[in-house]
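[1] Sharing a sequence plus its predicted fold:
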Amino acid sequence: MRLYVGIGTKFKLNERFFEIVEELERNLFLAKDLDYETVKQKFSLTELYKYLEAGTLQFRNGKENEESVKYDYEDFSMLPWEQREGAKYKHFVIKPLLQVSGEKLKPFIEERQKKLSEQGYKVSVRSIYRWLSDFLKSDGDIRSLVNNTHNSGPKEKLIQGEVDLIIDEVMDSLYKRRELANAKRVFYGVIHRIDTENQTRNQEDKLKSPSISTIRRRINDSDSYERDKVRLGHVEARKKHGSVQMLKKPTYPLQRVEIDHTPLDLILIDKNGLPLRRPNVTLAIDKFTGYPLGVYVGFEPASYTSVMYCLLHAFAPKTYLKERFPSVQNEWLAYGIPELLVTDRGKEFKSKHLSEASLQLDFELDHNPARKPWYKGSIERYFRTLNEGLVHQLPGTTFSNVFKKGDYNPEKNAVMMLEDFLEHLHIFIVDIYAQEQRGIRLSPARMWEKAVENGFSPAIPSSKLDWKVALMKLGKGSIQNTGIKKDHMHYQSKNLQELKIRLGIKGKGNIIKYKYDPSDISKIYVYDELEMQYIETLCTDQEYSLHLNEYSHKLFVAAANEESKNNVSISSIAAARAKSEELVKNQILSKKERSILARMSNDGSNTLLNNDKVNALDSKPEEEPEKPKKTQKEPVVQPVKTEYYENDTLDLDEDWGASYD
């Protein structure tokens, strides 16, 4: 849920309820205690954000009273499938009406109902009005559209929408391979996908296969640029359709935000003085002002992990700046939830994790067409400026153009650690790039300030739960006596076993959903659907898992698999980790091995924000479940061999773990 702080905003701080009644000056508010109305207290905007980041403050919807604003379910992604899809359907119905002003509403609703009816959707004008009203009253909270009953909603249309999505994905896969989307090829691909999907569905939820005539119509309606690119080739297609599209320009901050990744032309060193590899930067930039909104620097490949941390940084006010980097002169002004997030078509941006998070936090996703980078022109230009204006001035730079290198050895000259680079990066973003005027445009900082002076207010998440958990990765599993097993590890707690008993009493079985931070797999957050809260559940082997990221664990599992001939245990995996750490200690790593281990480290700019605490029932580590006695010796695990991953062709970063469908 997004929220704007101002007069009328209510919040809960350390079990006390307040309401902002006056803005004394810019970003300084007077709030009254709702239990003792004669008690008033001043709060700066920065103070409120620090409390929010620490998890001690939760904002409330200022338009409604305390009793009416609490939902029975905090996290939209944890609701049953039919409730989620029903809410998505209602959002689809009202979406074109969200920008219409009140006095013109009725004719637009009637026109929308007529158009939907022609498309086969049965919905009344009264229902559209009610759904729109509920959504607007909630400040755009998707949970306001959730039905309390599981059996309501246009189920047939929802299932048909899933079939349409499968058709699009099959066609996209052909375009990516530069193959023409022949109707028969698409048809057989769709049938195979649907058959596979139906294997895990109940009879009433099974998808229906489309006819080949339906496939032909979809191909004819598909993007003509993509078809011409396959038929004529890239160059001729660009000539025919043009290289620059006329895009609607945003008129205020956060209306359109672009996000992407790029490797930096720089080699950093680790705490032992060893050269690592080129770091990757994930950056979000506001299209209207040109102000960078959020950034994440790390060594792992572009993945949902880097997207998650970049967005966390983008949403949050940068209250850490002066304390962490006192050499930075100005404030980092830009923050907030965007209305529209524009991405490319990478799998990390099209993942179910980001899709569910966008609904929970109320921002729209737009994946720019394949091979059309000009749709994200702002961020592409910024990456060039970043490399040329900052990175190429630092020791350890690799340069993009090989002819510039000469005898320069970037590994030999790498002397900068990650923390030092982050300080340089903040100076560049906040004190240089954001302050520079380009042409006739004002500087990004001045454009942001001017928008605020004219009444603009950034939207932020309403609670710490929204801030972090909504962006975590999703998982699904079953509660056994030994806890939850995920990727050869067990997660166990007393609260988890109590949940299993309560679910059994209710006849709900032991299947649960959970969320987890891919940069620290030592714990998961199990969703208690009966109490509508999260249960923090720790890995039973904390010595192995503490501060271990998902990418590293996949490598250790792969190494243990290779050595143990698929007879993998947590002990053999831990042995693989120990061998890798020994190599680092002895500093005998090749360039490729250092590259792999850089990705495995948890080094990254995710430490900028206080992201440790999550609203969940705390847990203590449980004992590792007793293993059966073995008659043979534990296999000896050799060091992780990077030749398994020649040219990094093995995809280890996204889809190996348990995921929720």
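    The structure has been received and is ready for your questions. Computed from a prediction, not measured in an experiment: that's the story for all the values here.

[2] going forward, measure contacts and count neighbours with C-alpha atoms only.
    OK.

[3] Going by secondary structure, Thr214 is in what exactly?
    helix 212-220 (DSSP states H and E).

[4] Buried ones in that helix, by neighbour count?
    215-216, 218-219 (16 or more other Cα atoms under 10 Å).

[5] can those go into TSV with extra columns for distance to Trp81?
    TSV is the format used below for the buried residues of helix 212-220 (distance: Cα to Cα, whole Å):
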residue	distance to Trp81
Ile215	27
Arg216	30
Arg218	27
Ile219	29
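
[6] between these, which is closest to Lys40?
    Lowest distance from Lys40 to these (Cα to Cα) belongs to Arg218, with 61.4 Å.

[7] ok, how many other residues are close to Tyr309?
    Neighbour count for Tyr309, taken as other Cα atoms under 10 Å: 29.

[8] And the helix holding Thr214, what does it pack against?
    Contacts defined by 3 or more Cα pairs under 8 Å, 6 or more residues apart in numbering; DSSP states H and E place helix 212-220 against helix 183-198.

[9] how about the helix it packs on: buried residues?
    183, 186-187, 189-191, 193-194.

[10] which secondary structure elements does that helix contact?
    Under the contact criterion of 3+ Cα pairs under 8 Å, 6+ apart, helix 183-198 touches helix 155-176, helix 212-220.

[11] on contacts alone, who are the packing partners of the next helix or strand after the helix holding Thr214?
    Downstream of helix 212-220, the first helix or strand assigned by DSSP H and E is helix 224-232. With contacts defined as 3+ Cα pairs under 8 Å, 6+ apart, helix 224-232 has these neighbours: helix 155-176, helix 234-241.

[12] Tell me which residues are up against the helix or strand immediately after the last one in the chain.
    For helix 234-241, the succeeding helix or strand toward the C-terminus, using DSSP H and E, is strand 257-263. With contact meaning Cα atoms under 8 Å, 6 or more residues apart in numbering, strand 257-263 is reached by 278-287, 302, 338-344, 376, 378-379, 383.

[13] try this one next to it:
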Amino acid sequence: MNLPRYGGIMMSNSGFTEKRYHHRLDRGRIILQKGNIYLNREDGEQYELVDYMDEPSQLLVRNLNTRTTKVVSIHQLENFKMNERTDLSVDLTAISNEYWEKAQQKYEAIKPLLGMDQHRPYAVKARAEDVGVNPRTLYRWLQAYNSIGSIAGLVDQKRGWQQGNSRLTPEQDKLIVQVINEFYLHKQRPTTEQTIREIRRRCKIEKVESPSKETIRIRILHISEEERLRKRGQREKARNKFKPKPNSFPDADYPLSVVQIDHTPVDLIIVDSKYRKPIGRPFLTVAIDIYSRMIVGYYLSLDAPSVTSVAMCIARGILPKERLLLDLGLQGSEWNAFGYPVKVHVDNGPDFQALDLSKSCSAHGIHLEFRPMGRPEYGGHIERVIGTFMKEVHSLAGTTFSNIKERDSYDSEKEAIMTLDEFEKWLVHYIVNVYHKRVHSALGISPEQKWKIGIFGDENEVGCGYPQLPVDEQTLLLDFLPSITRTIQHNGVTIDGLRYYDVALNMYISDSDESGKSKEFLFRRDPRNISKIWFYDPKLKRYFPIPFANQAMPEMSIWEYREVRSRIANKGDKYINEQQVLDGLTEMREMVAESAQRTKKARRQAERQKMHKASKPIIETKVETKAVVPVVVTSNLLALDDESLSFGEVD
């Protein structure tokens, strides 16, 4: 039987299936442009994109064989030919900081040209003069960037990458910083070449080996445009370009140009699904497109916000929403906001500043930008939409309202009636059928209409065209999972005291480097279900699922595991083995079941356990007797748990 494909993943009625391992990592994009040739996943034929349709997510295409035209969904098409970089089929952690920094500097050099200016020779020449490189170099960097659609295309093509830092000595680094601050960032505005000569002059005086011209250029390119303008005597220009104005946001000129993300506890007490008794407030992470005010993604959880909830919100925003709506029982509803954001704007919380998150965003062409300190206007859009949502929530039974005065004598827990699943369905229904369709006061039209104008254009505005989609959804999701490095021993790999083993590890057991030091390998873990981890094979450049070595161990979330370890430690046991964890988990679940009717905390714990089990991990191995074991990806692709689970209960 031929199974339909969805986003590069084989799909059956039970979900998504693949081979036992994840295929080659592919961070390419599907760029929908008129005249381009694509492969139709449904019939395997090649089609030319003829025109965009007024109906969202629909395209007019021409069959290259029969020359007949028809209308297809954008999600049926995949790239026919790509300028592939097989050397980039590696995990992000395999690219050293030095190579990554160089790629970022190249990106800063071409960033102003990534719109129409890249097709204007005078603009490329002017930018080349600004950054001190040959125009041909900029053209080469633009071609490399566009071949992948992200900063990953700018990583130098070498035989391989090794972890490491810059080769500059501390003396060289200090001297470069001094000259840039004192000489280059000056209102006289010296050129890059003059700065290079000044650094070499200072090196000669101080008897320090002079760094290469390319190294100095890269360091200068690392300076943000705002800082360059402000410190080189162009403060007014920097202020006009980068300071937000009332009811506006810098550079939010088209759909997905700027997306804002923030968290909030929901002003609603929810109940567990079994006893229908209160278990506290859930947490919501939401992402809004500033240009259109469309909601592009969200993440709802019983656990406090963390870097995982941010990452999953971003990934959900990029992916199409058809299956999400079907899973929630909202057939007939439309949510056509999808695609890669250019910039994601967040506050300065630690969950947003994680290095893994920043690198994951960069690898997929997303610029992660933090709200300037003391500038609350930068967060106004997301805060207003969260406030709008909470006002609607205040009409639901069980609301906590926004303050004690509003609540008055209202008993939120007594009035609570909605489970987490029911609230999620209500929330998405409100987003797609009310908020997106209602006239927005700042826009004068609905977010849905504004999005459509941004995509297709009208008599006053030129549309930007359809957003780009990921070639491979699993690469996107794996890139955003938390990563861990460990050595591989004869009994497998141990993470947080839990042992994992599979034959995929055998060839790396007790592996060491040239100095005899044990090698560490990369693993990624789904916090919601830690019964398996994903091992990145550095030679095959594939991910393999590695289950618990002890097959008697049940599925559990990181939250449950930490709770069990805490209980065991509180009993005075210094050494914790797997049997203790198994016994402790069984005991804890039995206690939760017995006390669920009596205490809110226990019911919340039981509901977490149910939610984690029902949602399942992103990627799950289905055990079969055949040599090749398929992998099942659940329909709720982004239902992950959070990493930071040490927060107290929220009443």
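    Noted; the coordinates are in hand. Treat the numbers as computed from the prediction; the structure is a model and nothing was measured.

[14] Got a TM-score for the two of them?
    The TM-score (TM-score structural alignment, normalised by the length of structure 2) is 0.70; 525 aligned residues with a Cα RMSD of 4.2 Å.

[15] got JSON lines for the helices and strands packed on helix 224-232 of structure 1, with distance to Asp228 of structure 1 and mean neighbour count too?
    Shown next, in JSON lines, are those (distance: least, Cα to Cα, whole Å; neighbours: other Cα atoms under 10 Å):
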{"stretch": "helix 155-176", "distance to Asp228 of structure 1": "10", "mean neighbour count": "16"}
{"stretch": "helix 234-241", "distance to Asp228 of structure 1": "6", "mean neighbour count": "13"}
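
[16] Out of those, which gets nearest to Ile460 of structure 1?
    It is, among these and with distance given as Cα to Cα, helix 155-176, at 30.5 Å.

[17] Go ahead and measure how far the closest one is from the middle of the chain.
    Remark: helix 155-176 of structure 1 is offset 22 Å from the chain centroid, using Cα atoms, centre = their mean, to the nearest Å.

[18] what's the answer for stretch 568-585 of structure 1, then?
    The chain centroid and the centroid of stretch 568-585 of structure 1 are separated by 30 Å under Cα atoms, centre = their mean.

[19] Now do the buried residues in that stretch.
    In stretch 568-585 of structure 1, the ones that count as buried by 16+ other Cα under 10 Å are 568-570, 572-580, 583-584.

[20] In structure 2, what range does that stretch match?
    Under TM-score structural alignment, the match for stretch 568-585 of structure 1 in structure 2 covers residues 576-593.

[21] burial count for the nearest residue to Leu499 of structure 1 once chain neighbours are set aside?
    If the residues on either side of it in the chain are set aside, Leu499 of structure 1 comes closest to Asp528, at 7.0 Å by Cα to Cα, 6 or more residues apart in numbering. Using other Cα under 10 Å, Asp528 of structure 1 has 21 neighbouring residues.

[22] Can you tell me what Asp528 of structure 1 aligns to in structure 2?
    Checking TM-score structural alignment: Asp528 of structure 1 goes with Asp537.

[23] That match and Phe544 touch, don't they?
    Yes - if you go by Cα atoms under 8 Å, Asp537 of structure 2 and Phe544 touch, sitting 7.4 Å apart.

[24] Tell me where the longest helix sits in structure 2.
    Of all the segments of type helix in structure 2, defined by DSSP state H, the longest one is helix 578-595.

[25] Superposed on structure 1, what's the mean shift for the helix or strand that comes right after that one?
    Downstream of helix 578-595 of structure 2, the first helix or strand assigned by DSSP H and E is helix 600-615. By mean Cα distance after the TM-score superposition for structure 1, the fitted helix 600-615 of structure 2 averages 5.7 Å away from its aligned residues in structure 1.

[26] If you compare the directions of helix 600-615 of structure 2 and helix 578-595, what angle comes out?
    120 degrees (axes from the mean of the first three to the mean of the last three Cα atoms, to 10 degrees).

[27] Mean deviation, whatever helix or strand comes next after helix 600-615 of structure 2 versus structure 1?
    Downstream of helix 600-615 of structure 2, the next assigned helix or strand under DSSP H and E is strand 620-621. Compared with structure 1 after the fit, strand 620-621 of structure 2 shows a mean deviation of 7.8 Å (mean Cα distance after the TM-score superposition for structure 1).

[28] picking up where we left off before, wait, the residue nearest to Leu499 of structure 1 touches Tyr534, no?
    Yes - here Asp528 of structure 1 reaches Tyr534: they are 5.8 Å apart, a contact under Cα under 8 Å.

[29] Structure 2: which residue goes with His313 of structure 1?
    Using TM-score structural alignment, His313 of structure 1 pairs with Arg316 in structure 2.

[30] Just confirm that match is within a helix.
    Yes - according to DSSP: H, G, I helix; E, B strand; the rest coil, the state of Arg316 of structure 2 is that of a helix.

[31] now it, nearest residue through space, not along the chain?
    Going by Cα to Cα, 6+ apart, Arg316 of structure 2 has Gly297 as its nearest residue, at 5.5 Å.

[32] does the one you found sit in a helix, a strand or a coil?
    Put simply, Gly297 of structure 2 is strand when judged by three-state DSSP.

[33] any idea how far it is from Lys622 of structure 2?
    29 Å (Cα to Cα, to the nearest Å).

[34] OK, contacts around Leu105 of structure 1?
    Leu105 of structure 1 neighbours (Cα under 8 Å, 6+ apart): Leu97.

[35] and with 10 Å instead?
    Neighbouring residues of Leu105 of structure 1 by Cα atoms under 10 Å, 6 or more residues apart in numbering: 97-99, 129.

[36] now do Val297 of structure 1
    Per Cα under 10 Å, 6+ apart, neighbours of Val297 of structure 1: 261-264, 279-283, 306, 309-310, 418, 421-422, 425, 603-606.

[37] What lines up with it in structure 2?
    By TM-score structural alignment, Val297 of structure 1 lines up with Leu300.

[38] So that match, which state does it fall into?
    strand.

[39] what about the helices in the stretch 51-200 of structure 2?
    For the stretch 51-200 of structure 2, helices defined by DSSP state H, counting those that start in this stretch occupy the ranges 97-110, 121-131, 135-148, 170-179, 192-206.

[40] In CSV, list these along with distance to Ser248 of structure 2.
    Shown next, in CSV, are those (distance: least, Cα to Cα, whole Å):
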stretch, distance to Ser248 of structure 2
helix 97-110, 24
helix 121-131, 27
helix 135-148, 29
helix 170-179, 35
helix 192-206, 34
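
[41] I'd like to know which of those helices lies nearest to Val50 of structure 2.
    helix 135-148 (21.6 Å).

[42] Check which residues of the closest one are buried.
    Of the residues in helix 135-148 of structure 2, those buried (16+ other Cα under 10 Å) are 135, 138-139, 141-148.
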